[in-house]
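Q: Provided below are the primary sequence and the corresponding predicted coordinates.
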Amino acid sequence: MMIPQKTRELSTSEVRILSLASIGGALEFYDFVIFVFFATIIGKLFFAASLPDWVRQAQTFSIFAAGYLARPLGGIVMAHFGDTRGRKRMFTLSVLLMAIPTLLIGLLPTYQSIGVAAPLLLLLMRIMQGIAIGGEAPGAWVFVAEHARRGRAGFAIGLLTSGLSFGILLGSLMAACLSRVFSQTQIAAGAWRIPFLIGGVFGFIAMWLRRWLKETPVFEEMRNRARLSRELPLGVVLKGHCRAVVTSILSTWMLTAAIVVVILMTPSLLPKLFGIAAGQAQTANLVATAALCISTIVIGAATDRFGVRRVSVPMLLFLIASAYGLYRGAETMPAMLLPLYALAGFGAGAVVLTPIMMIHAFPTSIRFSGVSFSYNLAYALFGGLTPLLVSWLAHLDRIGPAHYIAAVTVVGLCATLMAPKHALSEIDAPGAL
């Protein structure tokens, strides 16, 4: 169905809401992922020098993984209050909860100064980051979708998801800039703190900016009509919306496969599997992440016009084809790595279909809780298992990572086609899925 021109145009209020939400989301995801770019240095500084390198590295990544394991806790708690007290309050609180531990990581004393207390404090900060990020993405998706006028939710979610992806790009750019400006010795001596301090400061700025956001009209309407859930929202989700939960979890599995494998793991896999220079892989990864940021907007807007189901079939098939193209190309024609990785990054933009589908899978009164529980539970499970499974598959077959993406994407496609649908507002007719 064609959308009238007046509906497609964004008002000043919508531009402000989308901009503030996207900027805040980008900075919060930057704060969450910057840790992994400096994992090697952090391992050397926060654990005993007498430990073997592989032990320190394993312990460092265990602390990184703790952030993923803490996501469901933060998501459940913030979603509960988001469904009962308001979306805006939790949306703003998540930024504050991320800014504080990120800033403190940049100020923490190292193992040499306080001994075993250093890694314990680092673990505590990482758990706090995980709690914060557990409420950010689901809260942001619900917030912008319920603010969007009818027929524009896909574009709004696409722009917000682009902002979240841009946070990953910012982390990669920060790591690249630091390595150019400082030597490894200087970075270990204290320059590693700069990205965390900057992230913390900008997190407080993002929180201040979000003060100017208004509560979503959908929630206000529901509150005015006294239709807020009187039961525990998560209890309602688990009792009456199992189909929505299962399809959302399976779709999120597809999301983790695309982001973790294509964007986060591939730069380190390419040199090991195909002998590609690390610098070449990193440059291609930056281009792929930029393509991801663009793709989420394009695909999100396409769902407004054609519906999620019609868009999901060609885009998820393109994700599979581009993943195979990337790994086959790296094996047979490494000179084409950059354009092939850019196509894979664009294909990975199909992850935006997951939040769009989830937003419609749950009714308004328990939407935040349903999306947050499903998304964070799946990310805690599959986000931790995916690196292990993909590393094992890559050991058996150099194209193994592409096989994994293909298999999980098929599962995600089936979930998208089987998902239930609800209108964004109780007074609207159901949106096209």
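A: That came through fine.

Q: C-alpha from now on. contacts and neighbour counts both.
A: Will do.

Q: What helix or strand is the closest residue to residue 136 other than its chain neighbours located in?
A: With CA to CA, 6 or more residues apart in numbering as the criterion, residue 136 has its nearest non-adjacent residue at 5.7 Å, and that residue is residue 94. Taking DSSP states H and E as the criterion, residue 94 maps to helix 87-105.

Q: For that helix, enumerate the helices and strands it packs against.
A: Counting contacts by 3 or more CA pairs under 8 Å, 6 or more residues apart in numbering; DSSP states H and E, helix 87-105 packs against helix 12-37, helix 71-84, helix 117-147, helix 193-210.

Q: Reformat those as CSV; add mean neighbour count and distance to residue 100.
A: Converted to CSV, the helices and strands packed on helix 87-105 look like this (neighbours: other CA atoms under 10 Å; distance: least, CA to CA, whole Å):
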stretch, mean neighbour count, distance to residue 100
helix 12-37, 22, 10
helix 71-84, 25, 15
helix 117-147, 25, 9
helix 193-210, 20, 6
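
Q: ok, second structure coming up, stack it against the first:
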Amino acid sequence: MSSPRITVDPRSLRRAYAASLSGTALEYYDFAAYSVAAATVFGDLFFPSGDDLVGTMAAFSTYAVGYLARPVGGFVFGRLGDVIGRKKVLVYTLLLAGIATFLIGLLPTHAAVGGLAAVLLVALRFAQGVAVGGEWGGAVLLSSEYGDPRRRGFWASAAQIGPPAGTLLANGVLALLSGVMAEDTFTSWGWRVAFLLSAVLVVFGLWIRLRLEETPVFKQIADRNERPSAPVSEVVGQERRALFAGILVRVCPDVLYSLFTVFTLTYITKELDMSRSQGSTAVMIGSACQLLLMPAFGALSDRMNRRKLYLYGTIAAAIWPFLFFPMIGGGSFLLLVLGIVVALVIHAVLYGPQAALITEQFSPRLRYTGSSLAYTLAGVIGGAPAPLICAALLLWFDSWWILGVYLVLTAILTGIGLWLARDPAVETEEEAAAVTEAVTT
């Protein structure tokens, strides 16, 4: 018996794309605001020491906490997303991220309450990570399960636009604040404004998500009574290869992104005597380019083999540090901008198709859980320790070349993931039979 056909209203499709993009952008605004603050002011405010680099490493340790918390979010919210639905879970994750970020803006510093300040910061960073861990898988499905599965690369890229959009907004707000304020004022309280603004963004995100219906694919699964009772166990027991593939393909892009948007801000200020605003400006320009490149490369992956495109990006990622660091050695701002833009273009080659590549590894009834676990567990070995490892390697070897070697090793892991991954042709054909392509006229 053939599958019931699902008719997708074009307005709902556009609304789902907007909900996926805006919600993810908000949560990555929260994450990026912390990342920039960790690289610039949190070391002195929450982890004071006599050595600037040691203080920065301590701040990056709490940066890693956000990644380490993601598997908790993937486990809890991923399971709920396959059991109770995508929409409800995405409302919960949005609220959790927004409240945690707002409270960071109210935290007392070490000078006021001593070590308690660092404890509170770590706790709120953990809450941010839990929220992001549950957000990504659902945001990807929100747009891709409304859209034509034959164009999954494009529709799933809505969630991928969120990180550069959030990074652009966070860097822009913090750069503006540091530019219009005296250094002492910004360090004292100006940085807090960027975190308090999350309250406004949460209200906007909720307005969009609460107006959206559940995805057609999940409705069909629920109507057939095919919702899993133990999705985590099923993924680990039945779709283990897909899980390993999904984890490994994320490692290199995560490290690449952390290296060029987080650690580079520290590198140029400590090693090249360049200003914080120069680094933030370069990241903003690169992130702005990604806003268009993410959906473009997502769409390109619908027209060519997705794994092959991903492999090209991985090779480019492994090569670029060996060109980037000598290029910026003279302290040129223009070369810094060029270098970071190229790095983020390479990241877009990987990140644009990534959502589709990971989600299509799993069966639809386990897709939220499987995608969330792959995404979050990859962060533990990729993005979480990356800034800390980079800082430690620079401290121990006192040379940039070891950073390039580190990225090459992560590229090898991602190559193994691509070898384990499968192409989606069969599943796409089967799912396409159950979903009517949206009419765009």
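A: Yep, it's here. Model, not experiment: these values are computed from the prediction.

Q: Just give the TM-score of the two.
A: Both chains were compared after superposition, and using TM-score structural alignment, normalised by the length of structure 1 their TM-score is 0.87; 420 aligned residues with a CA RMSD of 2.8 Å.

Q: Run a quick neighbour tally on the residue nearest to residue 136 of structure 1.
A: For residue 94 of structure 1, the tally of surrounding residues (other CA atoms under 10 Å) stands at 28.

Q: Show me what it lines up with in structure 2.
A: Taking TM-score structural alignment, residue 94 of structure 1 has residue 93 as its aligned residue in structure 2.

Q: Contacts only, for its match.
A: For residue 93 of structure 2, the set of contacting residues under the criterion of CA atoms under 8 Å, 6 or more residues apart in numbering consists of 131-132, 134-135.

Q: do the same with residue 312 of structure 1
A: Taking CA under 8 Å, 6+ apart, we find residue 312 of structure 1 in contact with 350, 353, 413, 416.

Q: what about the last one, helix or strand, and which?
A: With the criterion set as DSSP H and E, the secondary-structure element containing residue 416 of structure 1 is helix 400-418.

Q: what does that helix contact?
A: Identification of contacts with helix 400-418 of structure 1 by CA under 8 Å, 6+ apart yields 247-248, 250-254, 257-258, 261, 308-309, 312-313, 316, 319-320, 323-324, 327, 354, 357, 390-391, 393-394.

Q: Quick check on those residues: which are buried?
A: 247-248, 250-254, 257-258, 261, 308-309, 312, 316, 319-320, 323-324, 327, 354, 357, 390-391, 393-394 (16 or more other CA atoms under 10 Å).

Q: among those, which are in helices?
A: When DSSP state H defines the helices, the subset of these inside them is 247-248, 250-254, 308-309, 312, 316, 319-320, 323-324, 327, 354, 357, 390-391, 393-394.

Q: Test my guess that residue 171 of structure 1 contacts residue 37.
A: Yes - using CA atoms under 8 Å, residue 171 of structure 1 is in contact with residue 37, at 7.4 Å.

Q: Can you get me the centre-to-centre distance for stretch 417-428 of structure 2 and its chain?
A: A distance of 22 Å separates the C-alpha centroid of stretch 417-428 of structure 2 from that of its chain, computed with CA atoms, centre = their mean, to the nearest Å.

Q: Next, the distance between the ends of that stretch.
A: With CA to CA, to the nearest Å as the measure, stretch 417-428 of structure 2 spans 21 Å from end to end.

Q: that older thread, list just the nearest of the contacts of residue 93 of structure 2 to residue 15 of structure 2.
A: Nearest to residue 15 of structure 2 out of the contacts of residue 93 of structure 2 is residue 135 (CA to CA; 17.1 Å).

Q: contacting residues for that closest one?
A: With contact taken as CA under 8 Å, 6+ apart, residue 135 of structure 2 is in contact with 24, 77, 90, 93-94.

Q: Tell me which stretches of the stretch 151-300 of structure 2 form strands.
A: In chain order, the stretch 151-300 of structure 2 shows no strands, with DSSP state E, counting those that start in this stretch as the criterion.

Q: which residues does the corresponding residue of structure 2 for residue 304 of structure 1 contact?
A: Aligning on TM-score structural alignment places residue 304 of structure 1 opposite residue 302 in structure 2. Remark: with contacts taken as CA under 8 Å, 6+ apart, residue 302 of structure 2 is in contact with 150-154.

Q: what's the closest of the residues you listed to residue 433 of structure 2?
A: Looking across these and measuring by CA to CA, the closest to residue 433 of structure 2 is residue 150, at 10.5 Å.

Q: How about the most centrally placed residue in structure 2, nearest residue that isn't a chain neighbour?
A: The residue lying closest to the centre of structure 2 (CA atoms, centre = their mean) is residue 163, at 5.2 Å. If you skip the residues right next to it in sequence, residue 163 of structure 2 has residue 28 as its closest partner in space, 5.2 Å away by CA to CA, 6+ apart.

Q: So that neighbour sits against residue 159, correct?
A: No - with contact taken as CA under 8 Å, residue 28 of structure 2 and residue 159 are classed as non-touching, separated by 10.4 Å.

Q: I'd like the distance between residue 85 of structure 2 and residue 22 of structure 2.
A: As defined by CA to CA, residue 85 of structure 2 lies at a distance of 19 Å from residue 22 of structure 2.

Q: Oops, could you answer that again for residue 235 of structure 2 instead?
A: Separation of residue 235 of structure 2 from residue 22 of structure 2 (CA to CA) stands at 29 Å.

Q: same check, this time on residue 213 of structure 2
A: Separation of residue 213 of structure 2 from residue 22 of structure 2 (CA to CA): 16 Å.

Q: helix, strand or coil for residue 362 of structure 2?
A: Secondary structure state of residue 362 of structure 2, per DSSP: H, G, I helix; E, B strand; the rest coil, is coil.

Q: follow-up on the earlier one: let me know which of the helices and strands packed on helix 87-105 of structure 1 is the nearest to residue 44 of structure 1.
A: Closest approach to residue 44 of structure 1 among these is made by helix 117-147 (10.9 Å; CA to CA).

Q: what residues are up against residue 46 of structure 1?
A: Residues in contact with residue 46 of structure 1 (CA under 8 Å, 6+ apart) are 110-112, 118-119.

Q: any idea which of those residues is closest to residue 291 of structure 1?
A: Using CA to CA, residue 119 is the member of those that sits closest to residue 291 of structure 1, with 36.2 Å.

Q: thought that closest one was touching residue 112?
A: No - in this structure, residue 119 of structure 1 sits apart from residue 112 without contact. The criterion is CA under 8 Å, and the distance is 11.0 Å.
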